[in-house]
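Peer 1: Sequence and predicted structure, then a few things I'm wondering about:
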Amino acid sequence: MNKNVDYISSLDEQGFAVLNHIYADAEVDAIYNCIEKACAKLNVGNYSKSVFAIRQAMKKIPELESLVSTTKLQNLLSSLFTEPYFLTKAIYFDKPSESNWFVAYHQDLSISVDRKVAVSNYTNWTFKKGQYGVQPPLDILENIVTVRIHLDKTTKENGALKVIPTSHLKGIYRPETIDWNTETEHVCEVEKGGIMLMKPLTLHASERTTNGKQRRVLHLEFGSKQLTKPLEWLEFYKI
């Protein structure tokens, strides 16, 4: 994969990029079948007809690694990082056809860590669904790249992410301060087997589903920076 293609500058300058045809239909089907088979064995506890998510998906479903970590993905990640990279978070999201929720504009400011301990510049601690979250220093957030693997064709009618281009360049950007006289909105539609790249500081949101179709996404976050000791990434995983 050419390191000079447009997705690198788009990610750096706009905060996001869409690349279609990264996974063939058969590869997508294999990923989904692997997840579906694992669901029967996992005590996920948060399944309903409207919301379904598996957190720490790569740890809970280790068979996913060989299906997800294709040559195309590895080449893509190698083009985005100058240092050895690793997985820091993996979540499987299913927005079923019965779903009708929306997500307001926000930045992804929290990372998952292995413990709670007082460390300088790590703030806004949370404990949700059995894991600690914390807002790390800005350089950690700026280093992360989100890779959203789309297992379904995703349009604005079934919850494609909306983003505010260049918002990742403005540090912590509170949604209530968005000036729509100067900001624009872009809907990131993605084909089945395509991926969306995004910087966590990019303001993003999604609308309610209106076409009755699913939006299944494997959300992966990668980075190359270690945390301040004794903190460790909860999902540190070389892929």
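Peer 2: Received the coordinates, thanks.
Peer 1: From now on I want contacts and neighbour counts done on CA atoms only, so please keep to that.
Peer 2: Will do.
Peer 1: Distance of the residue of the chain most remote from its centre relative to H204?
Peer 2: The C-alpha centroid of the chain is most remote from N181, which lies 28.3 Å away (C-alpha atoms, centre = their mean). Counting by C-alpha to C-alpha, to the nearest Å, the separation of N181 from H204 is 17 Å.
Peer 1: Distance-wise, check the nearest residue to T184 once chain neighbours are set aside relative to V103.
Peer 2: Leaving aside its sequence neighbours, T184 sits nearest to I164 (C-alpha to C-alpha, 6 or more residues apart in numbering; 5.9 Å). Distance of I164 to V103, computed by C-alpha to C-alpha: 14 Å.
Peer 1: so where do the strands sit in this structure?
Peer 2: With DSSP state E as the criterion, the chain has strands at 16-19, 52-55, 86-95, 103-106, 111-113, 123-128, 131-135, 145-150, 161-163, 186-187, 195-198, 204-206, 215-223.
Peer 1: Distance to E36 and mean neighbour count added to those, as TSV?
Peer 2: Below are the strands of the chain laid out as TSV (distance: least, C-alpha to C-alpha, whole Å; neighbours: other C-alpha atoms under 10 Å):
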stretch	distance to E36	mean neighbour count
strand 16-19	25	20
strand 52-55	11	19
strand 86-95	11	21
strand 103-106	25	15
strand 111-113	25	21
strand 123-128	24	13
strand 131-135	24	18
strand 145-150	15	24
strand 161-163	24	21
strand 186-187	28	14
strand 195-198	20	24
strand 204-206	24	21
strand 215-223	12	22
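Peer 1: take a look at this one as well, against the first:
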Amino acid sequence: MATAELGDSLDRRGFAQWPGAIGPAQLDALCAQPAVAAAADADAGDRELLRERWCGELAALLRARLAAAGLLAADAVAAQCTLFRKSASRNWKVTLHQDLSIPVAAPADDPRLQAWSRKRGRHFVQPPAELLQRLLAVRLHLDDCGAGDGPLRVVAGSHRHGRLDAAAAQALRAAHGETACTAARGDLLIMRPLLLHASSKATRPEGRRRVLHFLFGPREIGYSLHWSTAI
């Protein structure tokens, strides 16, 4: 897909797919990293991968390519990388939702900030939609993800409606339907966090679906907040 098409799809639909963004040799090297290769399939994921040198280098590569394609500002940073995996021993579903929480260094006293929480020692908060609209999620598929592997399902255009309650989310899905984002190994799925998305359990039990999910955003996020990690 041409860079202009990627930008247009991201603006209109809230997501874009970049086929073959990472080649087989680099994928093999990523999958050989201990944090990926030694990860137990009984565990659904790991949210702390940016602490790994190889992951920081991959984040920098993706950031540069996305910036060159006009999808990220030149001063954008990677704030989080999560490894998600589905397998025969760990098969799960995710209900329809938006990604509303971000990892920050410390709490801030601002009434516009909601739903403070702590996960694995990190602070998370739900900022205003204005900030969420400036963020970009990038999912790198380490394995093929077909219709039977529990791919992400998205409601195209739903990112344009701001924060949605459960009733509004269901109404949008009923009105516009869903798109299953199947992918080949090495493909990127680029999406706005406010895009409604869900996934089903895999129906192909012998399959495996591993995804590196990056969150990118502006270096300065405002609201007296700072990222807990910024690469």
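Peer 2: It's in. Everything numeric here is computed off the predicted structure, so don't read it as measured data.
Peer 1: TM-score for this pair?
Peer 2: Put the two chains on top of each other and the TM-score (TM-score structural alignment, normalised by the length of the second structure) is 0.89; 227 aligned residues with a C-alpha RMSD of 2.2 Å.
Peer 1: that older thread, can you put the strands of the first structure in a markdown table and add distance to S66 of the first structure?
Peer 2: Shown next, in a markdown table, are those (distance: least, C-alpha to C-alpha, whole Å):
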| stretch | distance to S66 of the first structure |
| --- | --- |
| strand 16-19 | 21 |
| strand 52-55 | 18 |
| strand 86-95 | 14 |
| strand 103-106 | 31 |
| strand 111-113 | 23 |
| strand 123-128 | 29 |
| strand 131-135 | 26 |
| strand 145-150 | 15 |
| strand 161-163 | 27 |
| strand 186-187 | 31 |
| strand 195-198 | 17 |
| strand 204-206 | 30 |
| strand 215-223 | 14 |
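Peer 1: quick one: which of those is nearest K3 of the first structure?
Peer 2: strand 16-19 (13.7 Å; C-alpha to C-alpha).
Peer 1: Which residues does the closest one contact?
Peer 2: For strand 16-19 of the first structure, contacts defined as C-alpha atoms under 8 Å, 6 or more residues apart in numbering pick out 7-8, 10-11, 165, 188-190, 194-199, 202.
Peer 1: Please identify which of those residues is nearest to I140 of the first structure.
Peer 2: K199 (11.3 Å).
Peer 1: aligned partner of the closest one in the second structure?
Peer 2: Here K199 of the first structure is matched to R192 in the second structure, going by TM-score structural alignment.
Peer 1: Check whether that match really touches L131, as I assumed.
Peer 2: No: applying C-alpha atoms under 8 Å as the test, R192 of the second structure and L131 come out as separate, 11.2 Å apart.
Peer 1: So those two - more neighbours on which side?
Peer 2: R192 (25 against 14; other C-alpha atoms under 10 Å).
Peer 1: Report how many residues lie close to E142 of the first structure.
Peer 2: Using other C-alpha under 10 Å, E142 of the first structure has 16 neighbouring residues.
Peer 1: Now do the helices in the second structure.
Peer 2: Secondary structure of the second structure (DSSP state H): helices located at 3-13, 24-31, 34-37, 53-68, 129-132, 166-176.
Peer 1: so what's the aligned residue in the second structure for F127 of the first structure up against?
Peer 2: Here F127 of the first structure is matched to R118 in the second structure, going by TM-score structural alignment. Residues in contact with R118 of the second structure (C-alpha under 8 Å, 6+ apart) are F124.
Peer 1: how close does R118 of the second structure get to T182 of the second structure?
Peer 2: To T182 of the second structure, R118 of the second structure is 32 Å away according to C-alpha to C-alpha.
Peer 1: and if you look at A137 of the second structure?
Peer 2: Counting by C-alpha to C-alpha, the gap from A137 of the second structure to T182 of the second structure is 16 Å.
Peer 1: what's the answer for S228 of the second structure, then?
Peer 2: According to C-alpha to C-alpha, S228 of the second structure stands 32 Å off from T182 of the second structure.
Peer 1: Same check on G222 of the second structure?
Peer 2: According to C-alpha to C-alpha, G222 of the second structure and T182 of the second structure sit 35 Å apart.
Peer 1: follow-up on the earlier one: who's more crowded, S228 and T182 of the second structure?
Peer 2: T182 (19 against 15).
Peer 1: For whichever residue in the first structure pairs up with the more buried one, give its distance to K153 of the first structure.
Peer 2: In the first structure, the residue paired with T182 of the second structure is E189, using TM-score structural alignment. Using C-alpha to C-alpha, we find E189 of the first structure at a distance of 8 Å from K153 of the first structure.
Peer 1: Ok, G194 of the first structure next?
Peer 2: Distance from G194 of the first structure to K153 of the first structure, by C-alpha to C-alpha: 8 Å.
Peer 1: same question, L109 of the first structure
Peer 2: In terms of C-alpha to C-alpha, L109 of the first structure sits 27 Å off from K153 of the first structure.
Peer 1: now Y23 of the first structure
Peer 2: Relative to K153 of the first structure, Y23 of the first structure is positioned 12 Å away (C-alpha to C-alpha).
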